[in-house]
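**Q** pasting the structure only:
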């Protein structure tokens, strides 16, 4: 399932991970996070920076990012099962600007159960494989109209 968030009436800013993930956060504690192709604004120390092409974060590291009120301008954020060993040569080549990100149900990282793609502070794509995410996200974003 894919969601496109384009209105900041529903969230404080694009892409605010705390607001986007809040309805499903409790389901994601047993996952690692792949974060790549980043541009972001933050006033806090984070487990990500501009020195590397990508990061693989455990849940406590990602929770710092999730709680930080960081604005993701560009980037691909992907939740993968803890037992997955990511192909780093593939991850380093991924781009939020690739037109393939708009394809329905196409995950840039096949093992992902959830992907968030931030596109130039104007669109947030949320892709997920588990129906529970759809139910919980719908309850939050439909209630904010």
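**A** Nice, thanks for sending it over. Values in this document were obtained by computation on a predicted structure and should not be read as measured data.
**Q** when you work out contacts or count neighbours from here on, use the C-alpha atoms and nothing else.
**A** Fine.
**Q** can you give me the end-to-end distance of stretch 111-127?
**A** In stretch 111-127, first residue to last residue: 12 Å (CA to CA, to the nearest Å).
**Q** typo on my end, stretch 63-77
**A** First-to-last distance for stretch 63-77 - CA to CA - comes to 13 Å.
**Q** cool, stretch 110-120 as well?
**A** With CA to CA as the measure, the ends of stretch 110-120 fall 23 Å from one another.
**Q** got the contact list for it?
**A** Residues from elsewhere that reach stretch 110-120 (CA atoms under 8 Å, 6 or more residues apart in numbering): 14-15, 72-81, 84, 96-97, 101, 107, 124-130.
**Q** try stretch 13-21
**A** By CA under 8 Å, 6+ apart, the residues outside stretch 13-21 that reach it are 8, 11-12, 65-73, 118, 121-124, 137.
**Q** second structure for comparison follows:
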């Protein structure tokens, strides 16, 4: 239930959240979003910036990022249950360069329901805990969504 997208035939650019989350967006309303280690370009004002190491957004705040033309060049984006108390001291230390992001079923935030890692505008890694959501994602992206495990076996 871990995927990597290298090709951008379906998406305008890496990591376009509107495209990446399109097949599952409607079921993600009950989560807070943790964004850390960010580098991005946006066409409009969004509730993230370069003044802080991380952001914790509710669904409405994250929806502003989702609906914008924001390209996440680098960073970690996690959907975390609203009821979960987040360890803020750990979040600011997370990095998309951590080897754990390349390992299947390894989440930087253990309570993450979904984790997206933008890696230098060339790769988008998406990890799911829910098989149905993973299947919707894979069906939407087809052959462009490569198994992270198989990718690692071939390229790492």
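**A** Received, thanks. Keep in mind it's a predicted model, so treat the numbers as computed, not measured.
**Q** which members of the contacts of stretch 13-21 of structure 1 occur in strands, if any?
**A** The strands, defined by DSSP state E, take in 71, 72, 73, 118, 123, 124 from these.
**Q** spatially nearest residue to the third one, not counting backbone neighbours?
**A** In this case it means residue 73 of structure 1. Spatial nearest neighbour of residue 73 of structure 1, chain neighbours left out: residue 121 (4.6 Å); criterion: CA to CA, 6 or more residues apart in numbering.
**Q** residues near that neighbour, how many?
**A** Residues near residue 121 of structure 1, counting by other CA atoms under 10 Å, number 18.
**Q** what residue of structure 2 matches up with it?
**A** Residue 121 of structure 1 maps onto residue 121 in structure 2, with residues paired by TM-score structural alignment.
**Q** surely that match and residue 96 touch.
**A** No - with contacts counted by CA atoms under 8 Å, residue 121 of structure 2 stays clear of residue 96, the gap being 11.8 Å.
**Q** shared neighbours of these two, anything?
**A** Joint contacts of residue 121 of structure 2 and residue 96 (CA under 8 Å, 6+ apart) are residue 74.
**Q** and stretch 103-115 of structure 2, what's buried?
**A** Buried residues in stretch 103-115 of structure 2, counted by 16 or more other CA atoms under 10 Å: 104, 105, 107, 108, 109, 111, 112, 113, 114, 115.
**Q** nearest to residue 48 of structure 2 among the residues you listed?
**A** In terms of CA to CA, no member of those lies closer to residue 48 of structure 2 than residue 115, at 17.6 Å.
**Q** quick one, strands of structure 1?
**A** 2-5, 31-41, 54-57, 71-81, 114-119, 123-128.
**Q** next, format those strands as a markdown table and append distance to residue 24 of structure 1.
**A** As requested, the strands of structure 1 are exported to a markdown table (distance: least, CA to CA, whole Å):
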| stretch | distance to residue 24 of structure 1 |
| --- | --- |
| strand 2-5 | 14 |
| strand 31-41 | 12 |
| strand 54-57 | 18 |
| strand 71-81 | 12 |
| strand 114-119 | 10 |
| strand 123-128 | 11 |
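**Q** compared with structure 1, how much does the top helix by length along structure 2 deviate?
**A** Longest helix of structure 2, by residue count under DSSP state H: helix 131-141. Once fitted to structure 1, helix 131-141 of structure 2 is off its aligned match by 1.2 Å on average (mean CA distance after the TM-score superposition for structure 1).
**Q** who's in contact with that helix?
**A** For helix 131-141 of structure 2, contacts defined as CA under 8 Å, 6+ apart pick out 1, 2, 3, 10, 20, 21, 23, 24, 127, 128, 145.
**Q** 7 Å instead?
**A** With contact meaning CA atoms under 7 Å, 6 or more residues apart in numbering, helix 131-141 of structure 2 is reached by 1, 23, 24, 128, 145.
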